[in-house]
Each structure stands twice: as C-alpha cells, then as structure tokens.
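Engineer: no sequence on this one, just coordinates:
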C-alpha cells in the first residue's frame, strides 16, 4: 500500500504519512513548524492550513472545522485524515 504524502509549499519538504501518528506530530518530527495550543482538539485554530492541491484526498470537515468558519480551501491539520497526496501551505512559513 502506498502511503499518502504531504508536501509543504514554500518549505519545499515532503513527508510520508505513518500509520497511527497525527499529522501535526509527524510534521514536527520532520522539523516542519505547525502551530497549536489545544493539543489537537480543533479549538485554537492555530494549525489552520490551506489545501493547495489534493483536496479530494482529505476527510470531510469536522464539527470543529464547521464552527471555525474556515474558508473553502482551509482546514485544521489536527482534524483531517488523508487517503492520498496533498500540498499544503500556511501563512507562517
């Protein structure tokens, strides 16, 4: 089975997903800074990213994301799961 990959725009880094790890944890292990203060509960909205490509491989928006009133291509990294490759960006890179 091919593992989905996250490509971080502007940083020019790719990370292959590992089963059982949160996306935030995985990116941080690869020295990719991701902001958060709520430990993945979808409350702080600091881990907001833009899905630049591969939106069809991202899970449906959660209730936390719906309450956050994100723009159409924005998601909370702590709330998504992937079934394929995506490209993400954020304002703090």
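Structural biologist: Cool, got the structure. Since this is a predicted model, take the numbers as computed values, not measurements. Numbers count the residues shown, from 1 in each chain.
Engineer: rest of the way, CA atoms for contacts and neighbours
Structural biologist: Fine.
Engineer: for the longest strand along the chain, buried residues please.
Structural biologist: Of all the elements of type strand in the chain, the one with the most residues (DSSP state E) is strand 48-53. Neighbour-count burial for strand 48-53, with 16 or more other Cα atoms under 10 Å as criterion, is recorded at 48, 49, 50, 51, 52.
Engineer: any chance of the residues you listed in JSON lines with distance to residue 89 as columns?
Structural biologist: As requested, those are arranged in JSON lines below (distance: Cα to Cα, whole Å):
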{"residue": "48", "distance to residue 89": "9"}
{"residue": "49", "distance to residue 89": "6"}
{"residue": "50", "distance to residue 89": "5"}
{"residue": "51", "distance to residue 89": "7"}
{"residue": "52", "distance to residue 89": "7"}
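Engineer: okay, one more to line up with it:
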C-alpha cells in the first residue's frame, strides 16, 4: 500500500462496456436504462444497406453492467462480469428469491 501511495499517478484499467458487433442488431434495449447515458444507437451502411447498432462512450461509461443485464442478444458486456453475476445482482436489487 505504501508503494502505491508514494506514486504521483496511478493507472487503472477501465471497467467499461464493450459491444459485440456481430451480435448487436440495434434493438437499443440497453440505451435508455444506462444511468450514465453512455450508450447511443448509431446507423451505418454496409453494402448499400442501412444497419443499426449501439456504441459505448468510454468517457461516460462506469461499467455498472445495466446494459449487459438488459441485452437479450448478449451483444454488450462488461469485462470482469459474467452474466450470472449480473443476474444475481438484478435479482437481489428486485428482492427476487431463487
């Protein structure tokens, strides 16, 4: 602990959400629940066809996992969290007894 406190700066690995573009169909279920407004729905064109998917603003994301818990396609995840861990947290917050 003393070694850490003696440094001028500490570099942390950010815990943020990541989009699995192959799985994201642009349903946007994760956009509104994000308490930090870090997720936006964007349109892009592939072979002349307009598609949608979400993007994470890394500066705003705090890695809370709300998006991961709401995504039905498992298209967004937070490093260091497994889906089972997040579901347990959701159930605990809602008072659900297994």
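Structural biologist: Yep, it's here. Keep in mind that what you see is a predicted model, and the values were worked out from it rather than measured.
Engineer: TM value for the aligned chains?
Structural biologist: The TM-score (TM-score structural alignment, normalised by the length of structure 1) is 0.30; 52 aligned residues with a Cα RMSD of 4.1 Å.
Engineer: re earlier: against which helices or strands is the longest strand of structure 1 packed?
Structural biologist: Counting contacts by 3 or more Cα pairs under 8 Å, 6 or more residues apart in numbering; DSSP states H and E, strand 48-53 of structure 1 is packed against strand 74-76, strand 86-89.
Engineer: let's see it at 10 Å
Structural biologist: strand 5-8, strand 74-76, strand 86-89 (3 or more Cα pairs under 10 Å, 6 or more residues apart in numbering; DSSP states H and E).
Engineer: tell me the helix or strand right after it.
Structural biologist: From strand 48-53 of structure 1 onward toward the C-terminus, using DSSP states H and E, the following helix or strand is helix 63-68.
Engineer: so the residue nearest to residue 13 of structure 1 when sequence neighbours are not counted versus residue 89 of structure 1, what's the distance?
Structural biologist: Computed as Cα to Cα, 6 or more residues apart in numbering, the closest residue to residue 13 of structure 1 that is not its neighbour in sequence is residue 7, at 5.7 Å. Going from residue 7 of structure 1 to residue 89 of structure 1 by Cα to Cα, to the nearest Å gives 9 Å.
Engineer: so what's in contact with the two at the same time?
Structural biologist: Common contacts of residue 7 of structure 1 and residue 89 (Cα atoms under 10 Å, 6 or more residues apart in numbering): 52, 53.
Engineer: which strands and helices lie in contact with the longest helix seen in structure 2?
Structural biologist: Counting residues, the longest helix in structure 2 under DSSP state H turns out to be helix 83-94. Packing partners of helix 83-94 of structure 2 (3+ Cα pairs under 10 Å, 6+ apart): helix 66-70.
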